[in-house]
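1. missing the sequence, but the structure's below:
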């Protein structure tokens, strides 16, 4: 979509399409946990996402309105408590029917490269597209107790990238917040790498960027567990996102997470 058209949508009034509501209520478990004030903002965020993001279907996949709105709502959930109304630097969302097998040389860490194929459910590109598996996105929306959500994960990367560096630290309000965030997240990241975690899966130890993305998934999906095992980390995420998912859930959801 042309940049001028994006700007037009950004300034024009947009209306939430009531035909989206049944899919959001039935397909996105977190939707029913929101207060009326949160729902009002979410409806605006979803409407804006639907209007301003370019959508692409991969491999002949039929990309329906229901698929788009369920992805839009999950991506918008991260913005609910932020001073952001959209992901303006996302060029498009590319939806595959299922996981994607990547081939070709790519960085594998430590200055080395790998050509071994890997299977992914999502991928975020700096100032570019976000690739998603619809099967994974639908599963994450319907079954948050599993702790995984590919849309939360990839759009957490996009928030991380807002300051131009993908380092697990999104833009924070001041130096004090930055120092506190760094201390808490570094300690939790080091612990995951050294001895694992009862709530953060091992992939969180890949690098600080993946730590933030995985922690975001758990923050929204298993907030009581994260608050119990990593209270300082939960506090930092609550402060950054301006949301308290644990307070939305009347009782803890218990789930044994496998690495």
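-> It's in. The model shown is predicted, which means the values in this text are computed figures rather than measured ones.
2. From now on I want contacts and neighbour counts done on CA atoms only, so please keep to that.
-> OK.
3. shouldn't residue 118 be in contact with residue 101?
-> Yes - using Cα atoms under 8 Å, residue 118 makes contact with residue 101 at a distance of 5.5 Å.
4. Quick check: what element follows the longest helix belonging to the chain along the chain?
-> Counting by DSSP state H, the longest helix found in the chain is helix 175-195. Using DSSP states H and E, the helix or strand that follows helix 175-195 towards the C-terminus is helix 208-221.
5. now that following helix and helix 175-195, what's the angle there?
-> Here helix 208-221 runs at an angle of 90 degrees relative to helix 175-195 (axes from the mean of the first three to the mean of the last three Cα atoms, to 10 degrees).
6. For helix 208-221, buried residues please.
-> Neighbour-count burial for helix 208-221, counted by 16 or more other Cα atoms under 10 Å, picks out 208-221.
7. could you measure the residue most central in space within the chain against residue 174, distance?
-> Centroid-nearest residue in the chain, with Cα atoms, centre = their mean: residue 152, separated by 1.7 Å. Remark: distance between residue 152 and residue 174 (Cα to Cα, to the nearest Å) = 25 Å.
8. tell me the contacts of residue 164?
-> Shown in contact with residue 164 (Cα atoms under 8 Å, 6 or more residues apart in numbering): no residues.
9. The structure to be compared is supplied as follows:
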């Protein structure tokens, strides 16, 4: 009986996944020259990719945009194509080492103009990830601030996409889980725990205090620094940096006009 249950469950997953794939394919729109110009001018990660990886990046980006529902909230009346482009590009950057990973569990991206009040914990937020509702929530003001200070190591978009990616790795129904290599995760977790202890003692020079809250928060903060301050990160803690390179299967330090970020 258990075998039949698992078989029917797997078939159901496959049928549903195939249906969603066809649905997304029908919605895909090619990026315009204006879109790629925006990426080249505002998105250093894309600008530094070689031509082959730019093509791959754009293809994944088109798919991600088609797959998600972008919802304006609060006083934000509409989500512009530029908003969709930059938010989606951030997700593709964070997941670029994993072909076929599009954070499928998170089908809605809610965008507020600035901070918003959460009725769940009665606090104001700039961003959050809600796995129960399959939503990523962002403040556009704070998202843009991260872009304007792209080497600060503080980037709301990277932070929330990192949370979503970590959760996606643990969600099994959508055929997109377990993309993190378990051994690579163990190596990273060991190094991360040591660094987190330093944060709690006030001895960390590169990660902000919130990274000491728990390992979920540490991962999100670490990815902000990983993508925005890779040289400083790798110099400060080469073992932790290298563990993320192998875990995420990409190295921001290796990016150049003739190089690739994938490893």
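-> Received, thanks. Quick caveat: nothing in here was measured; it's all calculated off a predicted structure.
10. Mind telling me the TM-score for this superposition?
-> Here the TM-score for the pair of chains, by TM-score structural alignment, normalised by the length of structure 1, is 0.81; 233 aligned residues with a Cα RMSD of 2.4 Å.
11. picking up where we left off before, residue in structure 2 paired with the residue nearest to the centre of structure 1?
-> Residue 152 of structure 1 maps onto residue 158 in structure 2 when the alignment is built from TM-score structural alignment.
12. Check the secondary structure at its match for me.
-> Of the three states, residue 158 of structure 2 takes helix under DSSP: H, G, I helix; E, B strand; the rest coil.
13. gap between it and residue 146 of structure 2?
-> Look at residue 158 of structure 2 and residue 146 of structure 2: by Cα to Cα, they are 9 Å apart.
14. got it, and residue 14 of structure 2?
-> As for residue 14 of structure 2, its distance to residue 146 of structure 2 is 38 Å (criterion: Cα to Cα).
15. ok, these two, which is more surrounded?
-> The residue with more neighbours, out of residue 14 of structure 2 and residue 146, is residue 146; 20 against 15, by other Cα atoms under 10 Å.
16. Can you name the residues that contact that one?
-> By Cα under 8 Å, 6+ apart, the residues touching residue 146 of structure 2 are 152, 154, 155, 156, 157.
17. let's see it at 7 Å
-> Going by Cα atoms under 7 Å, 6 or more residues apart in numbering, residue 146 of structure 2 touches 154, 155, 156.
18. Confirm for me that the first one is in contact with residue 224.
-> Yes - with the criterion set as Cα atoms under 7 Å, residue 154 of structure 2 and residue 224 qualify as a contacting pair; they are 5.9 Å apart.
19. Tell me which stretches of the stretch 51-200 of structure 2 form helices.
-> Using DSSP state H, counting those that start in this stretch, the helices found in the stretch 51-200 of structure 2 span residues 51-67, 81-95, 140-148, 156-168, 182-200.
20. Can you lay out those as CSV showing distance to residue 239 of structure 2?
-> Formatted as CSV, those follow (distance: least, Cα to Cα, whole Å):
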stretch, distance to residue 239 of structure 2
helix 51-67, 27
helix 81-95, 20
helix 140-148, 26
helix 156-168, 20
helix 182-200, 7
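21. most neighbours per residue, which of those?
-> For the helices of the stretch 51-200 of structure 2, the largest average neighbour count (mean count of other Cα atoms under 10 Å) is found in helix 156-168, namely a mean of 24.
22. To what extent does it diverge from structure 1 after superposition?
-> By mean Cα distance after the TM-score superposition for structure 1, the fitted helix 156-168 of structure 2 averages 1.1 Å away from its aligned residues in structure 1.
23. Please report the distance of residue 117 of structure 1 from residue 102 of structure 1.
-> From residue 117 of structure 1 across to residue 102 of structure 1, the span is 5 Å (Cα to Cα).
24. and what of residue 173 of structure 1?
-> Counting by Cα to Cα, the gap from residue 173 of structure 1 to residue 102 of structure 1 is 37 Å.
25. more neighbours, the two?
-> residue 102 (13 against 9).
26. Just list the residues touching the corresponding residue of structure 2 for the more buried one, thanks.
-> With TM-score structural alignment defining the correspondence, residue 102 of structure 1 maps onto residue 118 in structure 2. By Cα under 7 Å, 6+ apart, residue 118 of structure 2 lies in contact with 124, 125.
27. Show me what residue 239 of structure 1 lines up with in structure 2.
-> Under the alignment by TM-score structural alignment, residue 239 of structure 1 pairs with residue 246 in structure 2.
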